[in-house]
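Q: Okay, structure incoming, though there's no sequence with it:
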């Protein structure tokens, strides 16, 4: 199912039910239409920020670097967030999240 929105910043907020957790995301991809071409990821290489990082090696830039082996992982607490700055207002039609298999 597609949607349509226009924004410069997208934020993913993660909260566990009744306990803390790590939020770990391998990819945070953004496309301008519901059907997408991975080479047109609007978030690829953009500035990403986060509420916290589990370590300096697991920073928010890993979620937008195009490398499926890297990831962002938060500190163990709730809530946590990951945000990408698209550089300017963009039309958004699809967001794809790839979570760590943990």
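A: The structure has been received and is ready for your questions. All of these numbers come straight from a predicted model, not from anything done at the bench.
Q: C-alpha only now, for contacts and for neighbours.
A: Fine.
Q: tally of neighbours for residue 94?
A: 19 (other C-alpha atoms under 10 Å).
Q: Beyond the lengthiest strand in the chain, next helix or strand please.
A: In the chain, ranked by residue count with DSSP state E as the criterion, the top strand is strand 80-92. Next along the chain after strand 80-92, taking DSSP states H and E as the criterion, comes strand 94-99.
Q: Got another one to weigh against that:
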């Protein structure tokens, strides 16, 4: 947003009533998107695109789990091993966590 556009925004909207759980979910989505609460709400209301900022820690965990899975696979145990299946499940869980954060 340009500085002139920012300065022209002088109108205020009244407060919005919601449940505490809704407030917390909206705040979390704004944080995940890397936006202030006001900027997030404005973009939602104006049907503007919101590009989420991916959580760096979650990406690092996926990378670690992928490396562990590759290690187990190359050790010759392959698909049938219990460890390989456990790592695969953890990778799936992590991917689902990322997906659920931005629904």
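A: Cool, the structure landed. Being a predicted model, the structure only gives us computed values, none of them experimental.
Q: tm score of chain vs chain?
A: After superposition, the two chains reach a TM-score of 0.22 (TM-score structural alignment, normalised by the length of the first structure), with 40 aligned residues with a C-alpha RMSD of 4.0 Å.
Q: which non-adjacent residue is nearest residue 83 of the first structure?
A: Excluding the flanking residues, the one nearest residue 83 of the first structure by C-alpha to C-alpha, 6 or more residues apart in numbering is residue 11, at 4.2 Å.
Q: Which element, helix or strand, includes residue 83 of the second structure?
A: Here residue 83 of the second structure sits within helix 82-101, counting by DSSP H and E.
Q: And that helix, what's buried?
A: 83, 84, 87, 88, 91, 94 (16 or more other C-alpha atoms under 10 Å).
Q: still on that earlier bit, list the buried residues of the longest strand of the first structure.
A: 80, 81, 82, 83, 84, 85, 86, 90, 91, 92.
Q: ok, of these, which one's closest to residue 30 of the first structure?
A: residue 92 (7.0 Å; C-alpha to C-alpha).
Q: surely the closest one meets residue 8?
A: No: judged on C-alpha atoms under 8 Å, residue 92 of the first structure makes no contact with residue 8 at a distance of 9.5 Å.
Q: Right, I'll leave it there.
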